[in-house]
Structure formats: C-alpha cells, structure tokens
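Engineer: Let me see the structure of the following:
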Amino acid sequence: MIVNNVNLEVVSGSASQFPDTNLLEIAFAGKSNVGKSSLINALINRKSYARTSSQPGKTQTINFYNVEDKLYFVDLPGYGYAKVSKQERERWGKFIESYLYERQQLKQILLLVDIRHEPNNNDKMLYDWIVYNGFAPIVIATKLDKLKRSQVDKHVSVIKKAFNIKDRNRIVPFSATTKQGKDELWEMLDSIIDSDN
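Structural biologist: Now for the predicted structure:
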C-alpha cells in the first residue's frame, strides 16, 4: 500500500472510546520499548508520527492510527515494565485483553520481540493467548540492525523454537533504522487487507 494519509484518530483509555467503524484493524503488541511505535512510523513513512519514548511503559492508552481510510494500526500499551505498579500492570492487562478479545474488526496481531533476546515468559504467554483466541500472529523480530548478518538465522531459530512456530515465514526480522523487513511485512498486510475487501 502507498501511504500518504495517516491520522492518529483515537487515543483511548477505555473500551468506550474505541472507534465505531467497520475498518479492519491490525494490532501491534509487545513489551515496553521493543519498537512498536518505530515499526508503525516505518510502515507509514513518517519519522516520528507514532510517539516513541525512551522511557518504557510510557504508552498507557490504545492508539488508533487511521491509514488511508482503509484500516487502523492499533498501538497497544507495552507490557512487563517493572517500574509500573502491579495494580497498574493488571489494569493494562485487562484493558489490552478486552480489546484483543472483543474487537470484531481486529484481523491481525503483530507480536514484536527483540531479535537479540530469547522471548520471555510474558512474550510466550501473550503468543499462546493470541493463538488460543484464534489468531495466527506475525512475529516481528525488531532491532535487526544490532546483529551481524551471520547471526540472524540463529536468533530467528531461537524465536521459532520458543513460540513453537512451524512456518518460518511467520517471523519477520525488522530494523527501524535500515527499514529491512518493511516491504516483506507490507506484502503480508496487503494480502490481509485484500482478503477483507
């Protein structure tokens, strides 16, 4: 898709604020600071439209970006940030869960993990939960530029094994710096958009 028009349409702190449209939605999930906003910026060809933060745990709302009036990119709050109170983490958890569970327009979930590290328990729990609820998540292995090219396959294999993923094509190594992986991901998203029309 050629992206010229993007609008941060809804910043919601509760389910009652979710947009009331039939546009399909693609959600971006992952732990704090894994690169969700950077991935959205790369996909929409903007430098800093989706707010990136050096402070993990900053995004506490679900943000709906209207892309070309065809779909929403939905930026979910990052999970697993220790400095946030347990009560607050549980509240986010329920909020994210209610979105993922109840949203009819949600067609695809992108789960972001840092390619340099083995997925942790939070990542695995979310992956299993997504699959249990009938989705086939695409795993985006971010921060690709931090690895040597010769290391990539080994790290992808670790992620594949951690999530018990059968199809290697469901893992897209991605770099917000070099934009590697962006075209491959857009191809996957375009086919989802086309199949929904």
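Engineer: contacts, neighbours, all on C-alpha from now
Structural biologist: Noted.
Engineer: Enumerate every residue touching the closest residue to residue 78 other than its chain neighbours.
Structural biologist: With sequence-adjacent residues excluded and distances taken as C-alpha to C-alpha, 6 or more residues apart in numbering, residue 78 is closest to residue 32, at 4.1 Å. Taking C-alpha atoms under 8 Å, 6 or more residues apart in numbering as the criterion, residue 32 is in contact with 56, 57, 77, 78, 79, 80, 81.
Engineer: Which single one of these is nearest to residue 140?
Structural biologist: residue 78 (14.6 Å; C-alpha to C-alpha).
Engineer: Quick check: residue 95 touching residue 14?
Structural biologist: Yes. Under the criterion of C-alpha atoms under 8 Å, residue 95 makes contact with residue 14 at 7.2 Å.
Engineer: one more to line up against the first:
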Amino acid sequence: MKIKHADFITSAVRKNQYPETGHPEVAFVGRSNVGKSTIINAITNRRKLAKVSNTPGRTRLVNFFLINEAAMLVDLPGYGYAKISKTEKAAWGKIIEDYINSSPHLKRFVLLVDSRHKPTADDIAMMEYFRYFEKDVVVIGTKLDKLKRNDIRKSEKLIRETLELTDKDQLILYSSTSRENLQAVIDLVFHDILPEDE
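Structural biologist: All right, here's what the predicted structure looks like:
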C-alpha cells in the first residue's frame, strides 16, 4: 500500500466545522510529546504536512488530511501535557471527546505511545475508553530507535501488559529517525480503508 497523495483540508474545534467528505476516517491520538506530527509526516511522505513543534501541547485543533483522495487522516489534540491549566485540559478533552462521539465516518484509532516508557495513566484511560465503546484501535510505539535492540521485546511486553492488549490487538514499534517498520505502520493503519493496491 502506498500513500500517493496527502493534503491538508481544514482544522476544526466543533462538529459543524468538520469536513463533509463522506470518506472513512482514521484518527491519531497520543500524548503531546509522543511524536504524532512526525509520524503523520513520515506516513504521508510530506515533511511539513503536520506542524512539528518543539513545545509539546501546541496542537489544540482537530486537523483533517485527505489521503489518496479516498480517506481522511485526523490528527487529534495531544493529551497529558503538564504545563497547561485545568481549564485548558478540560477544553482539549472536550474537543477530543466531541470528535469521537460525533464523527459518523470514524473507522479506526491509532493510539501512539512512547516505546521507551511504560504507558501513562492517560494512555491507559484512552485505551479503556476505546475498549468500552468497542472502537477499532491499533497501537504504535514511537521512538524505536531510542531503544537498545535487546530491550525491544521487553518494551513490547510492557506496553501489552500495561494496556491489557490481547494477542489479537495490533502493536508495532516504529522509528521516525530510521523509518524502521514504516511500511508495516501504513499497511496496518489503512488496512480495509484504502485499497490494497494503492
């Protein structure tokens, strides 16, 4: 599967601002510093499609990108950034929750976690939310290049145990630096959403 086209469509904070394309949607969600924008840029092979900030927590909007003119990649605001007020946290949470509950075209979530560390309480809460509402979700562990090779299995085991993943739940560790497992990520994220021959 190849990503041939990727275009920014719009940013939104409420339902009436979401684009009405009718395309299936894949939503990316994760902590503010997990590397969400970087992996989106790698998947789409566009360096600056999603804005990468040195300051975590800058993305406060729901960003929509059209992929191969057939699907929408949705970048949700990052959660868990400590240096924001409770009011801001609540506002971000509402933006995410409103999108999750109101988008009729949402087909899959991509939960990003930092493969170097045990998933956080926020990561666990997000996974439990998906599980409770029976959402299709895949988990991607970022920053694989920061792990020693003999720690990869340990990291996978820790992520699976902490998020209570079953053998059927999909988990891939990925590196934006080396692009290791990039194609596997693309194939997993867009499985049954984009045609296999794309």
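Engineer: tm score of chain vs chain?
Structural biologist: Overlay of the two chains. TM-score (TM-score structural alignment, normalised by the length of structure 1): 0.94; 195 aligned residues with a C-alpha RMSD of 1.4 Å.
Engineer: Who has more neighbours out of residue 95 and residue 14 of structure 1?
Structural biologist: Comparing residue 95 of structure 1 with residue 14 by other C-alpha atoms under 10 Å, the one with more neighbours is residue 95, at 20 against 13.
Engineer: Could you verify that the more buried one is part of a strand?
Structural biologist: No. Counting by DSSP: H, G, I helix; E, B strand; the rest coil, residue 95 of structure 1 is not found in a strand; it is helix.
Engineer: mind checking the SS state of the closest residue to residue 176 of structure 2 other than its chain neighbours?
Structural biologist: Using C-alpha to C-alpha, 6+ apart and skipping the chain neighbours, the partner closest in space to residue 176 of structure 2 is residue 39 (6.3 Å). With three-state DSSP as the basis, residue 39 of structure 2 sits in helix.
Engineer: number of nearby residues for the aligned residue in structure 1 for residue 39 of structure 2?
Structural biologist: Per TM-score structural alignment, the equivalent position to residue 39 of structure 2 in structure 1 is residue 39. By the criterion of other C-alpha under 10 Å, residue 39 of structure 1 has 23 neighbours.
Engineer: Equivalent analysis for residue 139 of structure 1, please.
Structural biologist: So residue 139 of structure 1, with other C-alpha under 10 Å, has 25 neighbours.
Engineer: for it, helix, strand, or coil?
Structural biologist: strand.
Engineer: residues contacting it?
Structural biologist: Counting by C-alpha under 8 Å, 6+ apart, the residues that residue 139 of structure 1 touches are 110, 111, 112, 113, 170, 171, 172.
Engineer: Go through those and flag the ones preserved in structure 2.
Structural biologist: Checking the contacts of residue 139 of structure 1 against structure 2 (both residues aligned by TM-score structural alignment, their matches' C-alpha atoms under 8 Å), the contacts still present are 110, 111, 112, 113, 170, 171, 172.
Engineer: Which of those residues fall in strands?
Structural biologist: Of these, the ones assigned to strands by DSSP state E are 110, 111, 112, 113, 171, 172.
Engineer: Tell me, how many residues neighbour residue 191 of structure 2?
Structural biologist: Neighbourhood size, residue 191 of structure 2 [other C-alpha under 10 Å]: 13.
Engineer: hang on, the earlier thing: so how far is residue 51 of structure 1 from the match of residue 39 of structure 2?
Structural biologist: With distances taken as C-alpha to C-alpha, to the nearest Å, residue 39 of structure 1 is found 11 Å from residue 51 of structure 1.
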